[in-house]
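Peer 1: sequence unknown, structure follows:
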């Protein structure tokens, strides 16, 4: 078992965020006799999973719905459809980001070539 500060340090997530995860039923703790939150060692992996799902753009309600499936391996056909839709949305987002990066690379290459020849971009 570890206290909230140790979990925060281990995961790089703020104490405030950990409390929020508890409020959203994403994370559970037990209370010590003195009232301090105590988390099982497995909580560090769970927090990292929560962070990844947030980074993927899922709201806390969706994460709360998905966590039992991810942790227990239980899934309904509806949940599998939802997971597939989220994966497709992430794939689309990745494609958009790759396109944006490629466009920036093209602009950088053109600007670098112009700079070497003494031409300046009209936008300063």
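Peer 2: Perfect, I can see it now. All values reported here derive from a predicted model rather than from experimental measurement.

Peer 1: Could you use CA atoms for every contact and neighbour count after this?
Peer 2: Will do.

Peer 1: buried residues in the top helix by length along the chain?
Peer 2: If you go by DSSP state H, the chain has its longest helix at helix 77-116. Within helix 77-116, the residues scored as buried using 16 or more other CA atoms under 10 Å are residue 86.

Peer 1: cool, stretch 8-21 as well?
Peer 2: 8, 11, 13, 18-19, 21.

Peer 1: Centroid-nearest residue for this protein?
Peer 2: Taking CA atoms, centre = their mean as the criterion, residue 55 is the residue nearest the geometric centre of the chain, at 2.3 Å.

Peer 1: For stretch 28-42, buried residues please.
Peer 2: So for stretch 28-42, counting by 16+ other CA under 10 Å, buried means 28-29, 37-39.

Peer 1: Pasting the second one now:
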């Protein structure tokens, strides 16, 4: 399939697909006229790449994890991918903890604002002369 069809089937722009290819995350064959052609398997691969990007992984990290999918029998590849995935999970956990702290701090400010607003509604309104 050509890049436009892969884009339609995955919801990923042709520009992003070209970026994935430039980063070594996706491969295509080329026609005599230079057009990219992708296999059916690339639809699922693009979906996986999107999930990994959505999880906050960089293209460099994704490139180090994808070989595990391609060669699951290679112990060295599997071990390296496991280390990378574990490190990324730990990073995501730390991001979540920071977000929870930030949300909790915002809740404190929101409660203070609510108290202030409630006090304003019962206070007499100052009139100008």
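Peer 2: Thanks, I have the structure now. What you see is a predicted model, and the numbers here were worked out from it, not measured in a lab.

Peer 1: Against residue 90 of the first structure, how distant is the residue nearest to the centre of the first structure?
Peer 2: Using CA to CA, to the nearest Å, residue 55 of the first structure is found at 10 Å from residue 90 of the first structure.

Peer 1: Over to residue 51 of the first structure?
Peer 2: With CA to CA as the criterion, residue 51 of the first structure and residue 90 of the first structure are 15 Å apart.

Peer 1: what's the answer for residue 83 of the first structure, then?
Peer 2: Counting by CA to CA, the gap from residue 83 of the first structure to residue 90 of the first structure is 11 Å.

Peer 1: got it, and residue 43 of the first structure?
Peer 2: The value you get for residue 43 of the first structure to residue 90 of the first structure, if CA to CA is used, is 25 Å.

Peer 1: once aligned to the second structure, how far is stretch 86-102 of the first structure on average?
Peer 2: Superposing on the second structure places stretch 86-102 of the first structure at an average distance of 1.2 Å from its equivalents, by mean CA distance after the TM-score superposition for the first structure.

Peer 1: Would you check the span in the second structure matched by that stretch?
Peer 2: Using TM-score structural alignment, stretch 86-102 of the first structure lines up with residues 88-104 of the second structure.

Peer 1: outside of the matching stretch, which residues touch it?
Peer 2: 55-57 (CA atoms under 8 Å, 6 or more residues apart in numbering).

Peer 1: could you dump those residues to CSV with distance to residue 97 of the second structure, secondary structure and neighbour count?
Peer 2: Shown next, in CSV, are those (distance: CA to CA, whole Å; DSSP: H, G, I helix; E, B strand; the rest coil; neighbours: other CA atoms under 10 Å):
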residue, distance to residue 97 of the second structure, secondary structure, neighbour count
55, 15, coil, 12
56, 15, coil, 15
57, 17, coil, 19
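
Peer 1: closest to residue 63 of the second structure among those?
Peer 2: Closest to residue 63 of the second structure out of these is residue 57 (9.9 Å), distances taken as CA to CA.

Peer 1: so what's that closest one up against?
Peer 2: residue 88.

Peer 1: repeat for the one 4 residues further on
Peer 2: By CA under 8 Å, 6+ apart, residue 61 of the second structure lies in contact with residue 84.

Peer 1: One more: the one 10 residues further on?
Peer 2: Contacts for residue 71 of the second structure were tallied using CA under 8 Å, 6+ apart; they are residue 77.
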